[in-house]
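**Student:** Would you be able to build a 3D model of this:
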Amino acid sequence: MRHSHASLLLKRGINPKVIQERLGHSTIGITLNLYSHLTPGMQEEASNMINDLFADKRTPPKTGEVSE
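**Tutor:** Just a heads-up that it's a prediction; the model follows:
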């Protein structure tokens, strides 16, 4: 039950510190070492999030217009 509880919370993006406290681990390292391997898409999600933050979603200026 503890393993499922932690795994599901991590998968839903709950802060690992919250999970640590819920499970009663003395350090965040214990929680992350035991459970973070269960979410293989985390690196891709982080990469996509950063790409989205820095992507220029604005329409390029038309010829003759000045961009900000």
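
**Student:** From here on, just use CA atoms for contacts and neighbour counts.
**Tutor:** Fine.

**Student:** Distance from the chain centre to the helix ranked longest in the chain, please.
**Tutor:** The helix that spans the most residues within the chain, counting by DSSP state H, is helix 42-54. With C-alpha atoms, centre = their mean, to the nearest Å as the basis, helix 42-54 stands 8 Å off its chain's centre.

**Student:** run this one through as well so I can compare:
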Amino acid sequence: MTIHGFRHTHTSLLFEAGATIKEVQDRLGHSNSKTTLDIYTHVTKKAKHDAANRFAKFMGK
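**Tutor:** Below is the predicted model:
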């Protein structure tokens, strides 16, 4: 994995850990949060699982 690959992974893990977009944007040094969201965020398997669980809970299951 390249250094840049680690940067993408680090970003995704920050979001998974609950960091806000502004916190991650600042940490990466981006002047625009759109760059952070469009290029550096990736949906992990855990994030997909957590989203499904939140929806199931919302639906009362």
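
**Student:** Looking at structure 1, name the residue matched to Arg27 of structure 2.
**Tutor:** Aligning on TM-score structural alignment places Arg27 of structure 2 opposite Arg22 in structure 1.

**Student:** What residues in structure 2 pair up with the longest helix of structure 1?
**Tutor:** Under TM-score structural alignment, the match for helix 42-54 of structure 1 is residues 47-59.

**Student:** ok, and for the matching stretch, which residues are buried?
**Tutor:** By neighbour count on 16 or more other C-alpha atoms under 10 Å, the buried set for stretch 47-59 of structure 2 is Ala47.

**Student:** now do stretch 6-20 of structure 1
**Tutor:** For stretch 6-20 of structure 1, burial by neighbour count (16+ other C-alpha under 10 Å) applies to Ala6, Ser7, Leu10, Pro16, Ile19, Gln20.
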